[in-house]
Each structure stands twice: as C-alpha cells, then as structure tokens.
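1. Structure of the sequence below:
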Amino acid sequence: MPSTTEKLYEVYMEFRDVPGAFARITGKLVDLDIEQISTQCTVVKRGELAECMIVIDASKAKIQSIDELKKKLMEVPDVRMVSIRPLRR
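-> Below you'll find the model as predicted:
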C-alpha cells in the first residue's frame, strides 16, 4: 500500500540522444534523494532527441520546491526541456 506521505510527480523530459544522457539525469535524481517509481523512455530521432516520462516520489528530496527540481534537471548536460506536474491518483 502506498505511503500517505508520498509526493508523487510526473516528470516529462526531452534531451539529446547521446550516450550517458539518461544516466546523468537519473544520477541527478539520486543525488537529490528522489525515488523513481516508473520510467518510460523513447528515442524520437536517433542520435538527436529522446524523451522520458518519469514518475517520482519527492517526499524525501533534498529540494524545497518543484521549481528547484526543474532548475536542477535543466542544469544536466543535454537536457532540453523539463515539465513537472503532480500525479493524480
């Protein structure tokens, strides 16, 4: 049964399709103590553009706001766009 203290969000990202890009993104989430619940990624154009939809639990995150999370993710090399919204159950 899910915890009542979960802070679930849906993170949509677009980034360059280059080796290590997704690893850098997930590494940033780990650094911020953000748990990945579900991940779905697709290459839109090989060698150019990829996209991911990641469901996260930010209840233990080392950030103060979702805007701060967006800023931190945009700082990751190769990330082009980040959109975050609360996950509705």
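2. all contacts plus neighbour counts: C-alpha atoms, from now on.
-> Fine.
3. Give me the packing partners of the longest helix anywhere in the chain, helices and strands only.
-> Taking DSSP state H as the criterion, the chain has its longest helix at helix 21-31. Helices and strands touching helix 21-31, by 3 or more CA pairs under 8 Å, 6 or more residues apart in numbering; DSSP states H and E, are helix 66-74.
4. Would you mark the buried spots in the helix it packs on?
-> Buried residues in helix 66-74, defined by neighbour count with 16 or more other CA atoms under 10 Å: 69-70, 73-74.
5. Proceed likewise with the subsequent sequence, for comparison:
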Amino acid sequence: MLYALILAGGKGTRLYPLSRSDTPKQFLKVVNNKSFLVNTVERIKPLVETSNIYVVTNRDYVDKIKEELPDIPHENIFIEPANKETPY
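-> Next comes the predicted model:
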C-alpha cells in the first residue's frame, strides 16, 4: 500500500513575482490551467488511492486546499504548527 505526502504550505517567495503570499506557487496555474497542486495530485492518483493522499499546509491555505482538492478527505489535510520556510 502506497501513501503520498504533499508539502503545500510554503509562501512561494522564490518564484516572485509570479507567486505572492495570497497566491503561492502551489496554487499557480502555469500548465494546462490547473494549479501545481492539482497537477501533482492528478499525477499520483494512478499510483496512490485518494484516501492515502495527505497534504501538509499552513493555516492560511487550508480552505484553498479543500477547494482545489475536494476528493481528498479533510482529515488528510494537516496544518503545520509553525511555518519554517526553507532557507535560501
């Protein structure tokens, strides 16, 4: 049985000016009019059952994640306790 963990909590500051805090890179629609997040889930769905896909995000993006990924169980969306951001 396979599981997938998608990290989608970053602010996307390194992709500035395309991404901003209100629209970080995981929500950008650069390819095929779907966000990076949706494209990622669609790529792994043939390999991983939807019930085994988990997403880690920050408090600011929970509603947007739920909107973009309605098939992912809400209990599979985790809120990170503190945003650490990867250092440059």
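6. Quantitatively, what TM-score do the chains reach?
-> The TM-score (TM-score structural alignment, normalised by the length of the second structure) is 0.30; 50 aligned residues with a CA RMSD of 4.3 Å.
7. just to revisit the earlier point, now the angle between helix 66-74 and the longest helix of the first structure, please.
-> 140 degrees (axes from the mean of the first three to the mean of the last three CA atoms, to 10 degrees).
8. Check the gap between Val79 of the first structure and Ala23 of the first structure for me.
-> 12 Å (CA to CA, to the nearest Å).
9. Over to Tyr9 of the first structure?
-> 20 Å.
10. now do Lys71 of the first structure
-> Counting by CA to CA, the gap from Lys71 of the first structure to Ala23 of the first structure is 18 Å.
11. Also Leu8 of the first structure?
-> 21 Å.
12. Likewise for Asp31 of the first structure?
-> From Asp31 of the first structure to Ala23 of the first structure the distance is 12 Å (CA to CA).
13. circling back to that earlier point, of Val79 and Ala23 of the first structure, who's got more company?
-> For Val79 of the first structure versus Ala23, the count of surrounding residues by other CA atoms under 10 Å is larger for Val79: 21 against 10.
14. Surely that one is in contact with Phe22?
-> No. Assessed by CA atoms under 8 Å, Val79 of the first structure is found out of contact with Phe22, at 9.2 Å.
15. Next secondary structure element downstream of the longest strand seen in the first structure?
-> Among the segments of the first structure that qualify as a strand by DSSP state E, the longest is strand 35-45. Once strand 35-45 of the first structure ends, the next helix or strand along the chain (criterion: DSSP states H and E) is strand 49-57.
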